[in-house]
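structure for this input, please:
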Amino acid sequence: MARGKPIYEGKAKILYEGPEPGTLIQFFKDDATAFNNQKHAVLEGKGVLNNRISEFVMQELERVGVPTHFIRRLNMREQLIRHVEIIPLEVVVRNVAAGSIAKRLGISEGDALPRSIVEFYYKDDALGDPLVAEDHITAFNWASPQEIDDMMAYALRVNDFLSGLFAAVGIRLIDFKLEFGRQYEGDMMRVILADEISPDSCRLWDVQTKESMDKDRFRKDLGGVVEGYREVARRLGIIRDDTERSDTSGPVLVASNGEPTT
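Coordinates of the predicted model:
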């Protein structure tokens, strides 16, 4: 499918005009960034894994009633998505103390929180994506009270579903980031899930070893970043180790029916 002109390039993705009105093509890059782009590397294969993991998760969320911008995967690095007006907020759901909340509140990393906590951050790289309260959001008209309610409800539903999905394959969902957008259909508007859900946007720990399987491997110079992402994909059944293959190129990406794909 032919892309249109690029309309936005972020740290890990590029958005192109889509083939039909109301659509975009989302391209997953191999770039890895941390600390507001102060740390940067290109990790071969990361974009392919994020594309496939996000495809799988978005499809599963649609099945449980969470509306998303995902339409279909086009190839190993591209998705066809709905064009939405991005709400300038990052919605973070936390189940376990890690990262900034541990530092801000003096909680030991790895401690379970009393309950899942939803936080909002204003999307502005120049400001370092600051933590904001609901009063800030409504005062500056970043989102309406109804949109805040919708985002929180969807975020908690996503948390419940993903916690079970990952727990079933021996992974603990520590926290994750979501983004939402406004989709307009005539005079109607609804809030839907946008961006991606992948090890770039989630903290994922092995249940037994507590080993990180996400972008913290890059942030903390632990090495094995792509290997961690690949293990997440393998456990979810997105890739498999094909022992019948004669070459040594590693795991094979598979389709939803379990057959190898290209």
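
CA atoms for contacts and neighbours, from now on please.
Will do.

S212: how many residues sit nearby?
The tally of other residues near S212 (other C-alpha atoms under 10 Å) stands at 21.

would you map the helices across the stretch 101-250 of the chain?
134-139, 145-167, 216-219, 225-235 (DSSP state H, counting those that start in this stretch).

what's the second one packed up against?
Right, the one you point to is helix 145-167. strand 89-96, strand 112-122, strand 171-185, strand 188-194 (3 or more C-alpha pairs under 8 Å, 6 or more residues apart in numbering; DSSP states H and E).

circling back: export the helices of the stretch 101-250 of the chain to CSV and tack on distance to T209 and mean neighbour count?
Below are those laid out as CSV (distance: least, C-alpha to C-alpha, whole Å; neighbours: other C-alpha atoms under 10 Å):
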stretch, distance to T209, mean neighbour count
helix 134-139, 37, 14
helix 145-167, 14, 17
helix 216-219, 14, 18
helix 225-235, 13, 21
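
as TSV, the helices and strands packed on helix 145-167 with mean neighbour count and distance to R157 would be great.
Output for these, formatted as TSV (neighbours: other C-alpha atoms under 10 Å; distance: least, C-alpha to C-alpha, whole Å):
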stretch	mean neighbour count	distance to R157
strand 89-96	22	11
strand 112-122	15	11
strand 171-185	21	12
strand 188-194	18	12
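
for those strands, which one sits closest to F218?
Comparison of these against F218 by C-alpha to C-alpha identifies strand 171-185 as nearest, at 16.2 Å.

quick one on the thing from earlier: can you redo the helices of the stretch 101-250 of the chain as CSV with distance to T33?
Formatted as CSV, the helices of the stretch 101-250 of the chain follow (distance: least, C-alpha to C-alpha, whole Å):
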stretch, distance to T33
helix 134-139, 27
helix 145-167, 24
helix 216-219, 8
helix 225-235, 12
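
this one next, for a side-by-side:
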Amino acid sequence: MEKRDELYAGKAKSVYGTDDPNRLILHFRDDTSAFDGKRKEALERKGMVNNKFNAFIMDKLQAAGIPTHFEKLLSDTECLVKKLDMIPVECVVRNLAAGGLVRRLGVEEGIELVPPTFELFLKNDEKGDPMINESLAQTFGWATSDQLSRMKALTFQVNDVLKQLFQDGDMLLVDYKLEFGVFDGEILLGDEFSPDGCRLWDAKTREKMDKDRFRQGLGGVIEAYEEVGRRIGVNFG
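Predicted structure coming up:
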């Protein structure tokens, strides 16, 4: 697989073309950002940790029958993926109250949400990734009714798989966001799954083990990511 020009540089990943028009290379950088990119910092080893963490999770999800764009690791910081026509809608499941839900509704952080909540957000940093609903997504052409239904079903399937995986590592999957795209007419899970895009707490102490450590200035960000990986069996080499 021949790596070609950079097509896009996001906040923490760069996307490269290949000699196959249906395949891309994702390069995980050490960059870390928060608050829609307003705070940025490079953290040593982060690209490697998130690349290998994401590969492990994607393999677990594919083994459970959840279709993803992930194909294989190429190096410590790169992986090969299918090229998706991305849907600009983020799907968020919350198992415990935290983050934006607490700020919006004034509920207590950490209360269990039964059933888990499902939310949609428009992927648009300039507008602060505003919360939307299915009606808005359809009206403005961001996603069809069938696509939204499939995305919701897959998001909850991911919850079933990963809640148990992290529970087995004595952790709580508090919430997470997913992005999807279309490949050959099928909805696939895209982007990445790492501690950058979810909240994970130690089950006993409720210590935060995700990007909230960066957002809140708690320190030990990459050490926490590596500890999460170690508990679920990720081999960082």
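
quick one on the thing from earlier: which one of the helices of the stretch 101-250 of structure 1 lies nearest to I7 of structure 1?
By C-alpha to C-alpha (comparing all of the helices of the stretch 101-250 of structure 1), the closest turns out to be helix 145-167, at 25.4 Å.

average offset between that closest one and structure 2?
Helix 145-167 of structure 1 differs from its equivalent in structure 2 by a mean of 0.3 Å after superposition (mean C-alpha distance after the TM-score superposition for structure 1).

show me how far that helix is from its chain's centre.
13 Å (C-alpha atoms, centre = their mean, to the nearest Å).

map D125 of structure 2 onto structure 1.
Taking TM-score structural alignment, D125 of structure 2 has D125 as its aligned residue in structure 1.

give the contact list for that match.
N36 (C-alpha atoms under 8 Å, 6 or more residues apart in numbering).

that one and G10 of structure 1: what is the separation?
11 Å (C-alpha to C-alpha, to the nearest Å).

related to what we said a few turns ago, and of the helices of the stretch 101-250 of structure 1, who's closest to L49 of structure 1?
Smallest distance to L49 of structure 1 across the helices of the stretch 101-250 of structure 1 (C-alpha to C-alpha): 6.7 Å, for helix 225-235.

matching residues in structure 2 for that closest one?
Residue span in structure 2 matched to helix 225-235 of structure 1, by TM-score structural alignment: 221-231.

how far apart are the matching stretch and its match in structure 1?
Stretch 221-231 of structure 2 sits 0.6 Å off on average (mean C-alpha distance after the TM-score superposition for structure 1).

ok so, going back, for the match of D125 of structure 2, give its distance to Q183 of structure 1.
24 Å.

from E179 of structure 1, how far off is the residue lying closest to D150 of structure 1 once chain neighbours are set aside?
Take D150 of structure 1 and drop its neighbours on the chain: the residue closest to it by C-alpha to C-alpha, 6 or more residues apart in numbering is V191, 7.1 Å away. Using C-alpha to C-alpha, V191 of structure 1 is found at 10 Å from E179 of structure 1.

one more: I86 of structure 1?
8 Å.

overlap in contacts, these two.
A194.

so who does K83 of structure 2 touch?
Applying C-alpha under 8 Å, 6+ apart, the residues contacting K83 of structure 2 are P21, N22, R23, L24, H69, F183.

was I right to think the fourth one contacts G17?
Yes. Between L24 of structure 2 and G17 a contact is recorded at 5.0 Å, counting by C-alpha atoms under 8 Å.

who has more neighbours, the two?
Counted by other C-alpha under 10 Å, L24 of structure 2 and G17 do not tie: L24 has more neighbours, with 27 against 19.

helices and strands around the helix or strand hosting the more buried one, which ones?
Assigned by DSSP states H and E, L24 of structure 2 belongs to strand 23-28. The contact analysis (3+ C-alpha pairs under 8 Å, 6+ apart) places strand 23-28 of structure 2 against strand 13-18, helix 46-63, strand 78-82.

equivalent range in structure 1 for the helix or strand that the second one is followed by?
Using DSSP H and E, the helix or strand that directly follows helix 46-63 of structure 2 along the chain is strand 70-73. For strand 70-73 of structure 2, the aligned range in structure 1 is residues 70-73, judged by TM-score structural alignment.

could you give the number of residues near V42 of structure 1?
Count around V42 of structure 1 with other C-alpha under 10 Å applied: 13.

gap between the residue most central in space within structure 2 and E112 of structure 2?
Centroid-nearest residue in structure 2: F193, 3.5 Å away (criterion: C-alpha atoms, centre = their mean). Using C-alpha to C-alpha, F193 of structure 2 is found at 22 Å from E112 of structure 2.

what's the answer for V234 of structure 2, then?
27 Å.

same deal with G37 of structure 2?
Applying C-alpha to C-alpha to G37 of structure 2 and E112 of structure 2 gives a distance of 29 Å.

ok, the closest residue to D31 of structure 1 other than its chain neighbours - contacts?
Distances taken as C-alpha to C-alpha, 6+ apart place V42 nearest to D31 of structure 1, at 4.4 Å, with adjacent residues excluded. Taking C-alpha under 8 Å, 6+ apart, we find V42 of structure 1 in contact with D30, D31, A32.

out of the residues you listed, which is nearest to I174 of structure 1?
A32 (20.1 Å).

how big is the offset of the host helix or strand of the closest one relative to structure 2?
In this structure, A32 of structure 1 sits in strand 31-34 according to DSSP H and E. Here strand 31-34 of structure 1, set against structure 2 after superposition, deviates by a mean of 0.5 Å using mean C-alpha distance after the TM-score superposition for structure 1.
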